[in-house]
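> Okay, here's the prediction I keep looking at, along with the sequence it came from:
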Amino acid sequence: MSVTELKQALPDHAKDIRLNLSSVLKTEGAPGLSQEQIYGTALASAYAADNVAFARQVESLVAEQADEATTNAAKAAASIMAMNNVYYRFLHLVEDEEYGRMPAKLRMNVIGRPGVDKTDFELYCLAVSAINGCGLCVQNHEKVLRQAGLGREAIQSAVRIAAVINAAATTTRFAA
């Protein structure tokens, strides 16, 4: 599958999403990110967007460029953030510091050993957390990325990819 084919699946009312897909999936449209980071972020975002058919299309798009480790890390980011985003959004929303002092007692080993570069995995987690709407996780992943030396432009690029992939997944879910 190509970006053109992915765009063609979108109806006319989603012309802006089509144009944005053309942009954010290339290094010129995602400043600060490598093509591998772009594809890993797009894939993690597609897994988080709750549209299996669209996720398969994105898998097909990145298949020749993303290796198995990147694909597995994208799946792991979507999976672990599905859990963490619920738990940490709860902590944030209840505004009770006592919960924050309690151990989470949730296994999160993949964050320490994701199978890809730690910065890349953090990008994937940031994108998924943005889609899932967990402010606490977004703040923490952004902070880790900045500490790792990523600039604001690269971080913004990852969130833009998440936004466009999420919009495309939503559009194709109800387009038929």
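All right, it came through fine. Numbering: from 1, shown residues only.
> make it CA atoms for all contacts and neighbour counts henceforth
Noted.
> Could you pull out the helices in this protein for me?
Along the chain, the stretches classed as helices by DSSP state H are 3-8, 15-24, 35-48, 52-62, 68-94, 97-101, 109-112, 118-132, 135-147, 152-175.
> and those helices as CSV, adding mean neighbour count?
Output for the helices of the chain, formatted as CSV (neighbours: other Cα atoms under 10 Å):
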stretch, mean neighbour count
helix 3-8, 15
helix 15-24, 17
helix 35-48, 28
helix 52-62, 19
helix 68-94, 19
helix 97-101, 10
helix 109-112, 12
helix 118-132, 26
helix 135-147, 17
helix 152-175, 20
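> Contact partners for the nearest residue to Ala46 once chain neighbours are set aside?
Nearest residue to Ala46 in three dimensions, chain neighbours excluded: Ala55, at 4.9 Å (Cα to Cα, 6 or more residues apart in numbering). By Cα atoms under 8 Å, 6 or more residues apart in numbering, the residues touching Ala55 are Leu43, Ala46, Tyr47, Ala49, Ala169.
> dropping in the other structure now:
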Amino acid sequence: MTPILSARAIVKTFAGRNWFGSDDKRAVDNVDLDVNEGETLAIVGESGSGKSTLARILLGLVKPTSGSVTYQGQPLEDFATSDWATFRKAIQPVFQDPASSLNPRMRVDTTLSHVLRRHKLATRQTLDAEIATLLASVGLDAAQFRDRYPHQLSGGQQQRIAIARAMAVRPRLIVA
């Protein structure tokens, strides 16, 4: 079986300088991984150990210095525009800082409805029910939270909204 997402020999180095010249920092050092259907994979490490950088590489947001990432066996570097659209729907991010990933001028229901309508996953008739289902799936009551803005939510509630937004498109994989 072909993994949903694979990474081979991933290295990411950031250029730096000090008084003595070059001072490159290796954030990710030779990582290999496979994520198969139905699996949960946790990447753990100390602060500054490269977890977020690796996540950005897996999402195709940052190019590795060397190595390759494949989605269903196809290297990301070979993707056409249409491949990226499919990938973005199948692999959803949940970013570390939910406050910066939520539009402060959009209520919770607007945030979720944009995703549902953009991907044609709800009609006008089913939109309210879909939003309620998404909120319930992350432990939030729609009647209490749908009309709130991000600044009216705790950090944990903001993170749940970000997770609900990622789940709205029914992805194959969530990278958090």
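Structure received. Small disclaimer: the values here were computed from a predicted structure and weren't measured.
> And the TM-score between these chains?
Overlay of the two chains. TM-score (TM-score structural alignment, normalised by the length of the first structure): 0.30; 102 aligned residues with a Cα RMSD of 5.9 Å.
> Serialize the contacts of Ala55 of the first structure to JSON lines and add fields for distance to Ala73 of the first structure.
As requested, those are arranged in JSON lines below (distance: Cα to Cα, whole Å):
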{"residue": "Leu43", "distance to Ala73 of the first structure": "9"}
{"residue": "Ala46", "distance to Ala73 of the first structure": "13"}
{"residue": "Tyr47", "distance to Ala73 of the first structure": "11"}
{"residue": "Ala49", "distance to Ala73 of the first structure": "16"}
{"residue": "Ala169", "distance to Ala73 of the first structure": "20"}
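> and the end-to-end length of stretch 166-173 of the second structure?
10 Å (Cα to Cα, to the nearest Å).
> Next: stretch 74-84 of the second structure.
Per Cα to Cα, stretch 74-84 of the second structure runs 11 Å from first to last residue.
> Next one: the closest residue to Arg160 of the first structure other than its chain neighbours from Met81 of the first structure, what distance?
Nearest residue to Arg160 of the first structure in three dimensions, chain neighbours excluded: Val24, at 7.1 Å (Cα to Cα, 6+ apart). Using Cα to Cα, Val24 of the first structure is found at 22 Å from Met81 of the first structure.
> can you check Ile38 of the first structure too?
18 Å.
> How about Ala168 of the first structure?
20 Å.
> and if you look at Tyr124 of the first structure?
9 Å.
> Please apply the same query to Ser45 of the first structure.
In terms of Cα to Cα, Ser45 of the first structure sits 11 Å off from Met81 of the first structure.
> list the residues that contact both of the two?
With Cα under 8 Å, 6+ apart, Ser45 of the first structure and Met81 have common neighbours Val128.
> quick one: buried residues of the helix or strand containing Thr86 of the second structure?
For Thr86 of the second structure, the host element (DSSP states H and E) is helix 81-90. Using 16 or more other Cα atoms under 10 Å as the test for burial, helix 81-90 of the second structure gives Phe87, Lys89, Ala90.
> Between these, which sits nearest Ser101 of the second structure?
Distances from Ser101 of the second structure to the buried residues of helix 81-90 of the second structure, taken as Cα to Cα, are shortest for Lys89 (16.9 Å).
> just checking, what packs against the longest helix seen in the second structure?
Taking DSSP H as the criterion, the second structure has its longest helix at helix 155-167. On a contact count with 3 or more Cα pairs under 8 Å, 6 or more residues apart in numbering; DSSP states H and E, helix 155-167 of the second structure meets strand 91-93, helix 98-101, helix 108-118, helix 127-137.
> now the third one against helix 127-137, angle please.
With axes from the mean of the first three to the mean of the last three Cα atoms, to 10 degrees defining the directions, helix 108-118 of the second structure sits at 110 degrees from helix 127-137.
> So which bits of helix 108-118 of the second structure are buried?
Val108, Asp109, Thr110, Thr111, Leu112, Ser113, Val115, Leu116.
> I'd like the residues you listed laid out as JSON lines, including distance to Thr133 of the second structure.
As requested, the buried residues of helix 108-118 of the second structure are exported to JSON lines (distance: Cα to Cα, whole Å):
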{"residue": "Val108", "distance to Thr133 of the second structure": "13"}
{"residue": "Asp109", "distance to Thr133 of the second structure": "12"}
{"residue": "Thr110", "distance to Thr133 of the second structure": "15"}
{"residue": "Thr111", "distance to Thr133 of the second structure": "14"}
{"residue": "Leu112", "distance to Thr133 of the second structure": "11"}
{"residue": "Ser113", "distance to Thr133 of the second structure": "12"}
{"residue": "Val115", "distance to Thr133 of the second structure": "14"}
{"residue": "Leu116", "distance to Thr133 of the second structure": "12"}
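> Fine by me, we can end here.
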